[in-house]
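Colleague: sequence plus the predicted model coming up.
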Amino acid sequence: MVSKGKANVGKGKSSTKRGVDTTSRVKTVTQPKKTAKPKNEKKKEGKSAKSNSAVNKGIYPSADIAFKALLSARFCAAMWSNISDCDETFNYWEPSHFLLYGKGFQTWEYSPEYALRSYTYLLLHVLPAWIYANILQPNRMLIFYFVRCLLGLFCAFCESYFYKSVCKEFGVQVGRLVLVFLLFSPGMFISSTAYLPSSFSMYMTFLSTAAWIVRKYELAIFSVALSTFISWPFAALIGLPIAIDMLFIKKYYRKFIQWAVISSVIILVPIIKMDSELYGRFVIAPLNIVTYNIFSNNGPNLYGTEPICFYFINGFLNFNMVFIAAIFAPSVIEERFLFPVYPLICLCGAICIHSMQVIYSVLISMIFGKNSQKLPSSRFISIITAAGVVVLALSRILALYKGYHAPMDIYMELNKMHAEGKVDSNVPVNVCVGKEWYRFPTSFFLPNNNWNLKFLQSEFKGQLPAEYSSLGNATAIVHSYFNDMNREEPSRYFKIDQCHFIIDCNYGRETKLEPNYDKQTDKWTPLVTIPFLDAEKSSTLFRSFYIPFVTADKCSFAKYTLYKSNSFKLIENQ
């Protein structure tokens, strides 16, 4: 971890006692009588003092200003970020939709036979959504964005506390850089409003790290415990430096044990009670997921594994120069598994860049001596770095939105048709997906419970989610069709002749199980088509970063399309 030295900023203030400045009292005795200075010199000093005061105020955004800026960035993410992982959809949004409306998809992880996921984490999000839904009764899609905005609000709060602590401990120079990285990094844009346990662990990393570096150990321990038990057990590793600091450096044995026990009891007991009630048997979900991933023969090898180079590529795309800097800072699977360390990447990157400024200043002083004051300040290093980070970050965010936002836009069209009265609200409507099943955003994008998402057989040979039972004890029912081997389950497939709509992407490639519906004009009519990036046919550089007037020429786009069955008639508005 980064060493925690006291910042020198603001340490030169005189000591006071009961409001009396004792230092100034000494100065009046020891200093010789001041001689009068010319008026023009006094004016210069006054201007200089005002200038320094203005600079100090301008270069140090307060925690309130930082919070407002971060909140604006997080609300932008809530509105415009994509759902980048089907795990977010089917393991979190879908069970939440079921808890709210009695309908949604269930994955094998939520089967009582395995019980790998905690319903407690879901209830933290479902409760405010339920209150909002019952008071205002909005469109379900608005509830989706409401929950996202709540996530953004909480993330901004955690980030602002982190920023304040960094400024206090490492200085405002490091704090300013951290704030810039948090505001503009694509990694934060993606993770800040993602409905994933790893995002919650990221929030807790902000809190635990911020509390630790300002010596608020109780909050640090409690935050790590929240992260471990409520969201992601493996995030406990992030608390290891805190434990080492308290036990082996500070020797706070009693405080550590006391708060570790208190936190575990306060958090774990309600989790066990709520999960056991919903699963219909005694369940410790955090223990189950650790056991599955470490001791099971299947474990993570079936899901979410990537080569080591993926992490470096992903780190650069999400943090560009910040990630490179973080690698060289003092030491401290899939993309979502990196979310909990994003705060540390931002901090380490900022410390590294500030260290480069210090090294530059020392070298200049050694080479040029007193004349070094006439040379450019080391501030240009942070300015150039921050500018580069912002440009690359915005380019990456635009590339993600323009390339991959089509699925969410297409599903919004279903709500539009329903709102315009083109589909009878009392008639069951089947919306079918084949190879694009994993880009389904969530059932919150379907108008009501009469609209059903159905799976068509495709070249995908893994296990698809199943609908929750309509019975009252649906969360406690053990189904024989779930397995932990990612083995294909044919009972999930739906007959295409019973589909009213199909959502598919035409990449110009087709097989028997994944046909080109554009050619089947006798059966299907395209209603809405939106460009969708075809990564295989596009330049790696220009699909990763959006460059106006260039990306469109260097990248290939498929057609993400909403098709209507010719046998299904829409209601014409009079």
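Modeller: Received it, and whenever you're ready, just let me know what you need. Residues are numbered from 1 along each chain as shown.

Colleague: only C-alpha atoms for contact and neighbour calcs from this point on.
Modeller: OK.

Colleague: tell me, how many residues neighbour residue 304?
Modeller: Counted with other CA atoms under 10 Å, residues neighbouring residue 304 total 13.

Colleague: that one looks like it's in a helix, true?
Modeller: No - read with DSSP: H, G, I helix; E, B strand; the rest coil, residue 304 is coil and lies in no helix.

Colleague: contact partners for it?
Modeller: Listed by CA atoms under 8 Å, 6 or more residues apart in numbering, the contact partners of residue 304 are 333-334.

Colleague: that one and residue 333: what is the separation?
Modeller: 6 Å (CA to CA, to the nearest Å).

Colleague: count of residues packed around residue 311?
Modeller: 16.

Colleague: and whatever helix or strand it lives in, which residues are buried?
Modeller: Element membership for residue 311 (DSSP states H and E) is helix 308-319. Buried residues in helix 308-319, counted by 16 or more other CA atoms under 10 Å: 311, 314-319.

Colleague: how about stretch 343-356?
Modeller: Neighbour counts using 16+ other CA under 10 Å place 343-354, 356 of stretch 343-356 among the buried residues.

Colleague: among those, name the ones in helices.
Modeller: 343-354, 356 (DSSP state H).

Colleague: against that first model, consider the following:
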Amino acid sequence: MIIQPHHPHTPTDIPPSADDTRTDQATGHRNHSSASSPLSRERKTPTDSTMLPAGVQTIRFRKPTTGSDASKAADSSEKLKAGRHVVVKDTLIAEQINRNRPPWAPKLSVAFRILVLVRFCAAMYSSIQDCDESFNYWEPTHYLVHGKGFQTWEYSPDYAIRSWFYILLHSLPAWLASKAFPFDKRPGFFAIRAMLAFLSSYTEAKLYRAIADHINARAARYYLSMSLFSAAMWTASSAYLPSAFAMQAITLAYSYVLEPVSSKAFSGRRTFFSCLFFVIATVTGWPFVGVLALPFAFEELSLYGDDEVMPASRPGWAASRFNRLFVCGLGCLILISAPLVLVDWLAYGKLLFVPLNIVLYNVFPEKFGSGGGPELYGTEPPHFYLLNLLLNFNIVFILALLAIPLVLLTSRFSKNRGVRLGQKIRLANQTPSAQLLIIRLVPVYAWIALMSKQSHKEERFMQPIYTLISFNAAVSLSLIRGWMEDIFVHLTSSPYRAGRTSIFSTFTRTVILTSSCIAVARILALQNYYHAPLDLMFHFQYNELPVRAIQTHPAEYANLRLNTSQPILEAIEHAETTVDLGPLAKEKLTLCLGESWFRFPTQFLVPDPINVEFVKTGPFAGILPSKFPSLPTKGQFDGTRQEKLNPQQPRSSNPLSEWLWRRKGTRTNGGKFNTENKEEMNRYVNPQTECDYAVGLNYPHRRAGWRGGEFEDPQSWEPRHCVPMLDAQHTPTWARTIWLPLSWWSDAHVGNRKGKLSFGELCLYKRTPRS
């Protein structure tokens, strides 16, 4: 044995990491020769120019260090421990190989910029999937901003199960757009969608960073990839729905929930912000999503987390935890509820708490005069959500359902479970990493089970857990990769080779790439099959109406100096000008909606001089929206019925509320309403006398009673523009699920079943001149 002096600044008391230790297959001895570890290279470096013979052991002594020498030695030791200045965080899922070189994960700002590119495209091009979004949210917003809009029974002061506070929050971008573009309402529509896209991008990026910091860096990357190309997130990110708003608030809440609970001073931030966003999701968004906060509350009150609690101190610990949760929860509830109650008091003219009304209507519908409640609007089988989520998430949904079983298997059977489920060795009185992880995976299962028990089901009801589904799937994929690494190391006895092979990365990339391709094909299907309503409204505003305005009021457009030798549309495009449709207000034109009324997007896409009405053309016998009592401004037309209507006087209120809330129509009923989905005949107008344009569907393959074509009378109506739209009833499920760039798949025409696709037409009709 040779004793050598040691430089005071050279740290030698660092234990070798697991990655530095390998078994020599020839001798069976353990050695430290991993090329991935800077510490192992430091140990192999000889201390002098003389090479020592094999088998000679050395001992090096460190002389005492004081003052600046001690701090320098400590700094040097910390740098080596970090492994090339890379700090490895303590996460609930740890790496088995290359633990001193954590996977690359982009920063929050980088993730946000990546997400916002895709979400902004969705805001610009995605269609409106639900008529509830059109009539319950876009139309009230249109009324606040422009003074006219459709009113559903939910906004009747007699029932009041929709909050105007939620509408007011979203109306600001549209109001600003109306000031910047006073002659065009379309920018207001896209301003709201752009705001929703930016908000969704930030919440997703925030959750991504929380996963990287507290769960696992690889899982965070998987989540980012899954969420980025998700067909579900394509529609939900810019959807103007309380369920989508709740999704964004829940996502922010879980970006704080992922941090393990603790009673330390700084952990109060986790409790406060989690409570704040859960309350925002529940009170401002959708009351039923409060269920998703129960696992968080259970963890706060029952699990030690990072606390080390002795049995004797448990009562005081429990009281402290309860007080913290109660104070944060109550404070956030008051903070969010106060402005909501104030706005709804101003809007409805009476004091009420709308979230409570929503719960009462769904639980006790008889209190609202309804014998059936939400079931009146349709019921679905228990497996509806499973199939729908499989359609929207494909492979990702299957992985999400495997999350908890994989955690349990890993905790029970993995030889490296102490590494796989947390680097830090948790003390006996602390909560195991597996339990902390499971409590974060439970919400997806709980929400699906709860909503599947309800008879009335809608696709949008799953939106609050969309981001959590991707999170569960990312955890599953990370654990599956961990099991593959364990098996590889067991078979090869070489963590070093496991760290160099590309098998694991190839597997995870294949899973994510396959899922992304299916998701993109689903997005393209939605765009190609169901985008007709937005396309038709664009043609109506920028093609049909400008031509009519110039032809019927040529003197009003003399200053445009159009080339009269060209067709009007070509001349307008060549002049690079936007035609002011104000002169059309003199004609009091009406656009009528037939059996396809539920596909109407919003009056934001219909110019102000045009009125929109319903006509009775088919077997539909449910209740349709009425109109808010309105006082149209100059250049607006809201129908002759509104001019003759003498609505009930607004509810009495004090002068302050009169000054604060100018849209008094929110305090009255624009028509007769009921909660039993019974048809009200005063919603319809006579198509022969009051309609100038109409929108109708034509399905050639359907039987006569349901094929549409209500305006196909050449004596009365002239088709002006038609857009193909998929006939879902006559197209197989597998064919309408995705879109593929194949000629036999994508070249089907209306009335021609080339391949398996069947198309109809959504058409704009113009009334022929009356003789």
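Modeller: Okay, I see it. If you're wondering where the values come from, they're calculated on a predicted model, not measured in any experiment.

Colleague: ok, of the buried residues of helix 308-319 of the first structure, which one's closest to residue 403 of the first structure?
Modeller: residue 317 (14.7 Å; CA to CA).

Colleague: check contacts around the closest one.
Modeller: Counting by CA under 8 Å, 6+ apart, residue 317 of the first structure has contacts 186-187, 396, 544.

Colleague: that one maps to what in the second structure?
Modeller: Counting by TM-score structural alignment, residue 317 of the first structure lines up with residue 391 in the second structure.

Colleague: and if you look at residue 198 of the first structure?
Modeller: Aligned counterpart of residue 198 of the first structure in the second structure: residue 243 (TM-score structural alignment).

Colleague: mean shift of the helix or strand that match falls within relative to the first structure?
Modeller: In the assignment (DSSP H and E), residue 243 of the second structure maps to helix 242-257. Its aligned residues in the first structure lie a mean 0.6 Å from helix 242-257 of the second structure after superposition (mean CA distance after the TM-score superposition for the first structure).

Colleague: which of the contacts of residue 317 of the first structure ranks first by neighbour count?
Modeller: When neighbours are counted by other CA under 10 Å, residue 186 leads the contacts of residue 317 of the first structure with 28 neighbours.

Colleague: quick one, what contacts the spatially closest residue to it that is not a sequence neighbour?
Modeller: Excluding its sequence neighbours, the residue lying closest to residue 186 of the first structure (CA to CA, 6 or more residues apart in numbering) is residue 318, at 4.7 Å. Taking CA under 8 Å, 6+ apart, we find residue 318 of the first structure in contact with 185-188, 393, 396.

Colleague: over to residue 109 of the second structure?
Modeller: Applying CA under 8 Å, 6+ apart, the residues near residue 109 of the second structure are residue 205.

Colleague: I'd guessed residue 6 of the second structure sits against residue 60; true?
Modeller: Yes - the criterion here is CA atoms under 8 Å, and residue 6 of the second structure meets it with residue 60 at 5.3 Å.

Colleague: can you give me how far the helix holding residue 311 of the first structure is from the chain middle?
Modeller: Distance of helix 308-319 of the first structure from the chain centroid (CA atoms, centre = their mean, to the nearest Å) equals 15 Å.

Colleague: show me where the stretch 1-150 of the second structure has its helices.
Modeller: Along the stretch 1-150 of the second structure, counting by DSSP state H, counting those that start in this stretch, helices occupy 38-44, 67-82, 108-125, 131-133, 139-146.

Colleague: which of these sits most buried?
Modeller: The highest mean neighbour count among these, using mean count of other CA atoms under 10 Å, belongs to helix 139-146: a mean of 24.
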